[in-house]
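Got a predicted structure plus its sequence, pasted below:
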Amino acid sequence: MSLRRARLSLLAILLLAFALRVWRLGAQELRGDEAFGYFFSLPSPVAIVEATLELEEPHPVASYVLAHYWLGMAGHSEFALRFLSTWFGTVAVALMAALGRRLALPAGTLLGATALLAISPYAIWHSQDARMYSMSLALTLAVTVAAVAWLRQPRWGRAIACVILGLLALHTHYFNAFVLVALNLYALLATWPWAHHRRRLLGWAGIQAGILAGTGPWLWAARHILAGYHGNGDSPPLPDLLRRSFSVFAVGEAGTPPAALGQQWLWAGLSLFLVLLGGVTLLRAWSAREERWRGWLLLLYLAVPLAAIAWSSRGRPIFNERYLVAAAPPFYLLLAAGLAGVTRLGAGRGSWPRLAAGLLAVLMVGGMVAGLYRYHTEPAYGKTRGWRLLAAALERFSAAMPPAAVRIVQNYPDPTLWYYYRGPVEHLVLPPAAHDRAGAQALVEILVEADVRRVLLPIQSAANWDPDGIAEAALQEAYSPVVRREIGNWPLVVYVRPPALTPLAVALDRGLTLAGFSAEPMALPPGGLLAVHLAWQRSAGAALQGSEKVSVQLLDGSGRLVAQDDRPLPTDALRADGAVVAAYGILIPDDLPSGSYTLIAGVYDPAVSGAPRLLTRDGEDRVALATVVVLPAE
């Protein structure tokens, strides 16, 4: 392949890599870790360092500090948050080509590996994720390129680059140290057997000393974090770890359904075979002993991080596929070499080896394309969980209420909601600590004392925080649930308490009396929630059947029903010596025209044929309560 053609091919691959990474960059919602990183990056760099040590954040500070300055220039949209990762992901593709060139790989293998990284669903996922993993990928690739260049021809500039890039890599993610371990093993194996190269080890030791001097103070300050981190992943057996690792490299997390273990084994087995074949192919192609250490570099570059993470996860549940990102480049380099090796295996046997290699390449690329398609089109594989819908629902259900009278409560401290909800209503976490039932009850008492009359609770699955419904149980001690709606991934429950009731004395059939009511807000927009409270009382000789139901309705000017809420009459709780207050919630239709509407209440018995209504002493089958104003839609 001519140099000009190779350069044009590389340029096309880089443009493709950037296009795939920037396409729909802001379309999917932030996930929890992205939102955490966003809020963690907002304070000053000094505050970020202090918070990392105080809160025992398990990642170092480089990515947060960089994001702090970037957000100040680019803004706070999802696109802006993720663009840093897109940039680093694209740079990583260029660095892949640089590494292949430093290793003197054949042009076809070099371009093939670069193209595989460019279209990799695994790499693209991280390039569209506002976390440090794409940055880790680029920095570990960069330090590898610099290290290979220095070991071939030591120069001061290359040594300084190794130190700076090594420092940045270690201050981005602690697991990047595993790549440095692989490079040190490579340096030892590539220089020790040759006497004229051994003196380079002294210079290499100086480079490592520079990296250690730059990271040592931080590692000492963060030693309690490194020693005390209990993990946020799992500890799979080695076969499962290899299956998950190689299948995610091959086709991404969306390439196979989580339950499709057979498909994962297929992709893992196929890619592992090609990787091993690629290693053998390169070792055979580099006939000189000194050249063969290039192949060993790739094998160490892949195996050491995998082995280190596997060993680390034995004692603590810290395995997660995203931690493998630094080992992705050698995987794709060896995979491309393996595809070329299929052709060499069948040399002299006709055209079938090329056909087999072509089919395998199509299969691998097809799996990657399928993974990308699922990631972008199937919600189960994407990042969107419905946060935008939830934020909009919170806006609607708190609309027209005094902000001081409303709270948004989470039963798990997920920061993502606070990126999307920017309204005036305060929020809190209930329970305030994991499994803290007493703390939840105390917080609810504080809400009641503060005259908070409406609480919005999106219920999040939180096995490690609120597995037993502590938040719901605590709120139901003082509030009544009036609305429950499925919004995105969450059931959203609205709890209410009444303001001061307007006294009434409306007697109905069967010895029932409507003793008072309240409704708020009296003016609200379409899509809002009207909370109604009715005070019921029974006479000493009441003839209630227990099957009665209450209907609270909103009527337009012509008497047409536009919205309602029907609930059983709390017959068992009714007393003659006091009123029982029951809560109702009327959801205003989104398309309801603005204007004045009449709020009425009535009681009927669905157990009787025709569901007759209970009449007042005046013979009316309804009680007009108030006029409610629906505001124009914004």
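The structure has been received and is ready for your questions.

contacts, neighbours, all on C-alpha from now
Noted.

isn't residue 252 right up against residue 122?
Yes - counting by CA atoms under 8 Å, residue 122 is a contact partner of residue 252 at 4.4 Å.

packing partners for the helix or strand containing residue 271?
Residue 271 belongs to helix 261-285 when elements are defined using DSSP states H and E. Using 3 or more CA pairs under 8 Å, 6 or more residues apart in numbering; DSSP states H and E as the contact criterion, the elements in contact with helix 261-285 are helix 238-251, helix 289-315, helix 328-345.

take the one below as the second:
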Amino acid sequence: MDTVPYKAHRLPLVALLLLAFFLATFRLDGQSLWYDEGVTAQVAQQGIAELTRWTAGDIQPPLYYYVVAAFGQLAGWSEWALRLPSAWFATVTTALMAALALRLANSARVALLAALFTALHPLVLYYGQEARMYAQLTALAVLAGYLLVRLAGSDNPPRWLWPAFVATATAAVYTHYFALFLLLGLATAYLFDVWRWQPASLRRRKSVSLLTAGLAVLLFYTPWLAALFGQLRGDRSYWTGALKVQEALLDVALAFTGGESVLERIGVWLLVGYALVTLLAIVRLWRGGETGRRVLLYAALWLLAPVIAVLLLAVAVPKFNARYVMVALPGLLLLWAGGLGITPTARAVSKPAARPAVVDTAAILFLVVGFAYATSGWFFNPAFSKDQWRQLVDFLRPRITETEKVVLVSGHAWPVWNYYAPDLDPVRLPELEILDVDAVLDFEVTGPPLQQAFADETGLRGAWLVNWQDEVVDPNGIVPVQLELSGREKGQSAEFFGLGLRRFTGLRPYRFVDAPPVEFPLDVTFGDMVKLVGYKPVNNGDLLLFWQRAPGAAASDADLHFALSSFTNDGAPLAVAPDRRLAGYTYPFARWQPGEIVTAHIKAVDWLGSAEPQPGQYGFTLRVYDAGDPAATPLTTGDGSQEVRVEAIDVTID
């Protein structure tokens, strides 16, 4: 297939490439690395053998890490250097999108629009500024698509094209597993293309060539198949449950239009405009003759195949994020560029009507302004910050003393912590390399390492607790309870985006406990489902309740809550605590294990009604109910009561 002369459009294309690179590198190190980028920094600095071993146990293949490792040897390991490969790939994607659009649509206007939309798209920009594999994956995907389109449209393609496609496709699947889904979509489009628009004499030969190329990619990927299937079986970095497909599709739509930097309530309204532009582009392409429909074929399968495949996988393995289908985004960009850029001549219709230039211009302006709005949020709106590890460490350094130690929850965040504070060796709770949602902290797990870290001979008497993803590994707040039992919170807490920092002093190792510190046993069972083992008042006024699934109770998805009211020594009502789940919000009753004693931490302000409680004698009443029951009928105890009453106990405030 011949292409239109392109010389007159080289200067605008160069300008768009410069714009893409400028945007991708603008404030490239303005934000802190977050956890995933910290993992990149850690893995890339390992030797090749260790890097390969680590990625075989991770959820991503190794090629991207090899690229960053090689570049890091030249440019160093600064935030800017770690992210520069992604910025480069984002720029390359812009150029490749122009080449792909030109090859498919035979239109310089379509090519320039494809480059414009890619250069400005907020999701391309976001991952072009992140030290992760998604920008590299997208560039390889577009290159694979370009090569396949060229192979489909050429009667006698150069001999190097098929090997180049095999190499690119292999590189893509070694960058991210989900590249496979795009390759299947592209292969389907290729076959439709060949059998619909190519001469009969070429169809069989081209189909056999595609099959041979696919087998070659599979052969080259064989060494990594064991790691792939091992991760599908053993990945414990997500909670089990059912995928909410509607929510997942909304996440994809928001990401593919506003990136990661538009508030959802605004993005949902903007989706109306994006939907109208998309519908307009589809109609334009459908009415655009063979060229338009060929563009529509590739764009639609490019967009839909990865999204559908990943969602189907997520039904079985309910782990999903819109970035997992970023490889489908070029399909949408191609659809927009083709639909808004194909000229009447290129549509090859018999009686082309005058092009409604105003409508097309308005659609293009809507996309450009929408992208600019999202991009401004990414650059300048603190609501879209990455987790602020760098800022936390900068705050901590002048304040931490020689007698204090960092306690890091969750411990698997060590890579990003080590990047910014390699000299501040933390206590990691739990000590994991990769997140495991089943590794929920309790007193048995946290007591021994805390006792060892703050043993008398260490001279350490204070701790700075750094919380990140604590709602996953410490949903019941066991670590702060341990630190409060051992010492006292000093009141120098600080909040950073995505992170929490709390200071505790006066720690003594013998006060850390390795079993639930039940001070007052109760042994009250509610509804033959859950047992209140006992409770303990803490010396800062907080209250600990200890629960256990009733022995012999069947597994249940009941969403058990409790309601607690307190009273003074003379029986006068004092406070009504907010109703809540029996333990942490992210640790519902359905997740409890048989025999496990689960802790509920109730703040003094909730059950005593004051942020500065006074010492005294206080009691409480407590009832348990299923929040899924519209009537909220209390579960009865063994004696038929609907609540348990604990008479006034001494509450001391140190």
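Structure received. All values derive from a computational prediction rather than experimental measurement.

what comes into contact with the helix holding residue 271 of the first structure?
Contacts with helix 261-285 of the first structure, where a contact means CA atoms under 8 Å, 6 or more residues apart in numbering, come from 242-247, 250-251, 256, 292, 295-296, 298-299, 331, 334-342.

Quickly note the distance from the nearest residue to residue 402 of the second structure once chain neighbours are set aside to residue 400 of the second structure.
The shortest distance from residue 402 of the second structure to any non-neighbouring residue, by CA to CA, 6 or more residues apart in numbering, is to residue 460 (7.6 Å). Separation of residue 460 of the second structure from residue 400 of the second structure (CA to CA, to the nearest Å) stands at 12 Å.

Which one of the two is surrounded by more residues?
residue 460 (20 against 16; other CA atoms under 10 Å).

Relative to residue 169 of the first structure, how far out is the alignment partner in the first structure of that one?
With TM-score structural alignment as the criterion, residue 460 of the second structure lines up with residue 452 in the first structure. In this structure, residue 452 of the first structure lies at 49 Å from residue 169 of the first structure, with CA to CA as the measure.

repeat for residue 406 of the first structure
Residue 406 of the first structure sits at a distance of 45 Å from residue 169 of the first structure (criterion: CA to CA).

quick one: which of the two has more around it?
Higher neighbour count among residue 406 of the first structure and residue 169: residue 169, with 28 against 24, using other CA under 10 Å.

residue in the second structure matching that one?
Residue mapping for residue 169 of the first structure onto the second structure gives residue 172, with TM-score structural alignment as the criterion.

Give the buried residues for the helix or strand hosting its match.
Following DSSP H and E, the helix or strand that holds residue 172 of the second structure is helix 161-173. If you call a residue buried by 16 or more other CA atoms under 10 Å, then helix 161-173 of the second structure has these buried ones: 162, 165, 166, 167, 168, 169, 170, 171, 172, 173.

picking up where we left off before, and the residue nearest to residue 402 of the second structure, what does it touch?
402, 403, 404, 405, 453, 454, 507 are the contacts of residue 460 of the second structure under CA under 8 Å, 6+ apart.

swap in residue 304 of the first structure?
178, 179, 181, 182.

hmm, back to that, just say helix, strand or coil for the residue nearest to residue 402 of the second structure.
Here residue 460 of the second structure takes the coil state, with states given by DSSP: H, G, I helix; E, B strand; the rest coil.

swap in residue 598 of the first structure?
Each residue gets one of three states, and residue 598 of the first structure gets strand by three-state DSSP.

from what I can see it touches residue 564, true?
No - between residue 598 of the first structure and residue 564 there is no contact under CA under 8 Å: 11.5 Å.

intersection of neighbour lists for those two?
Shared contacts of residue 598 of the first structure and residue 564 (CA under 8 Å, 6+ apart): residue 554.

How is residue 566 of the first structure classified with respect to secondary structure?
Judged by three-state DSSP, the three-state class of residue 566 of the first structure is strand.

Confirm for me that it is in contact with residue 551.
Yes - here residue 566 of the first structure reaches residue 551: they are 4.3 Å apart, a contact under CA under 8 Å.

Common neighbours of those two, please.
Counting by CA under 8 Å, 6+ apart, residue 566 of the first structure and residue 551 have no common neighbour.

which residue packs closest to residue 322 of the second structure, ignoring adjacent ones?
In this structure, residue 322 of the second structure finds its nearest non-sequential neighbour in residue 252, 5.0 Å apart by CA to CA, 6+ apart.

One more: residue 309 of the first structure?
The shortest distance from residue 309 of the first structure to any residue other than its chain neighbours is 6.7 Å, reached at residue 319 (CA to CA, 6+ apart).

just so I have it, where are all the strands in the first structure?
Taking DSSP state E, the strands of the first structure run over residues 406-410, 426-429, 454-458, 480-487, 490-496, 502-508, 512-520, 523-524, 529-538, 549-555, 561-568, 580-587, 595-604, 623-630.

Run the angle between the last one and strand 529-538 for me.
For strand 623-630 of the first structure and strand 529-538, the angle between their directions (axes from the mean of the first three to the mean of the last three CA atoms, to 10 degrees) works out to 170 degrees.

same check, this time on the third one
Counting by the same axes, to 10 degrees, strand 454-458 of the first structure lies at 120 degrees to strand 529-538.

Counting by contacts, list what strand 454-458 of the first structure packs against.
Packed next to strand 454-458 of the first structure, using 3+ CA pairs under 8 Å, 6+ apart, are helix 387-398, strand 406-410, strand 490-496.

how about a cut-off of 10 Å?
In terms of contact count using 3 or more CA pairs under 10 Å, 6 or more residues apart in numbering; DSSP states H and E, strand 454-458 of the first structure is assigned the packing partners helix 387-398, strand 406-410, strand 426-429, helix 470-476, strand 480-487, strand 490-496.

For residue 524 of the first structure, find the nearest of the ones you listed.
For these, proximity to residue 524 of the first structure was assessed by CA to CA; helix 387-398 is nearest, at 9.3 Å.

what's the mean distance for that closest one versus the second structure?
Overlaying the second structure shows helix 387-398 of the first structure at a mean distance of 1.9 Å from the equivalent residues (mean CA distance after the TM-score superposition for the first structure).

so that helix matches what in the second structure?
Aligned using TM-score structural alignment, helix 387-398 of the first structure spans residues 389-400 in the second structure.

now that stretch, how far from the centre of its chain.
Using CA atoms, centre = their mean, to the nearest Å, we find the averaged C-alpha position of stretch 389-400 of the second structure to lie 25 Å away from the chain's own average C-alpha position.

buried ones in it?
Of the residues in stretch 389-400 of the second structure, those buried under the neighbour-count criterion (16+ other CA under 10 Å) are 389, 390, 392, 396, 400.

which of these lies closest to residue 325 of the second structure?
Each of those was scored against residue 325 of the second structure by CA to CA, and residue 389 proved nearest at 27.1 Å.
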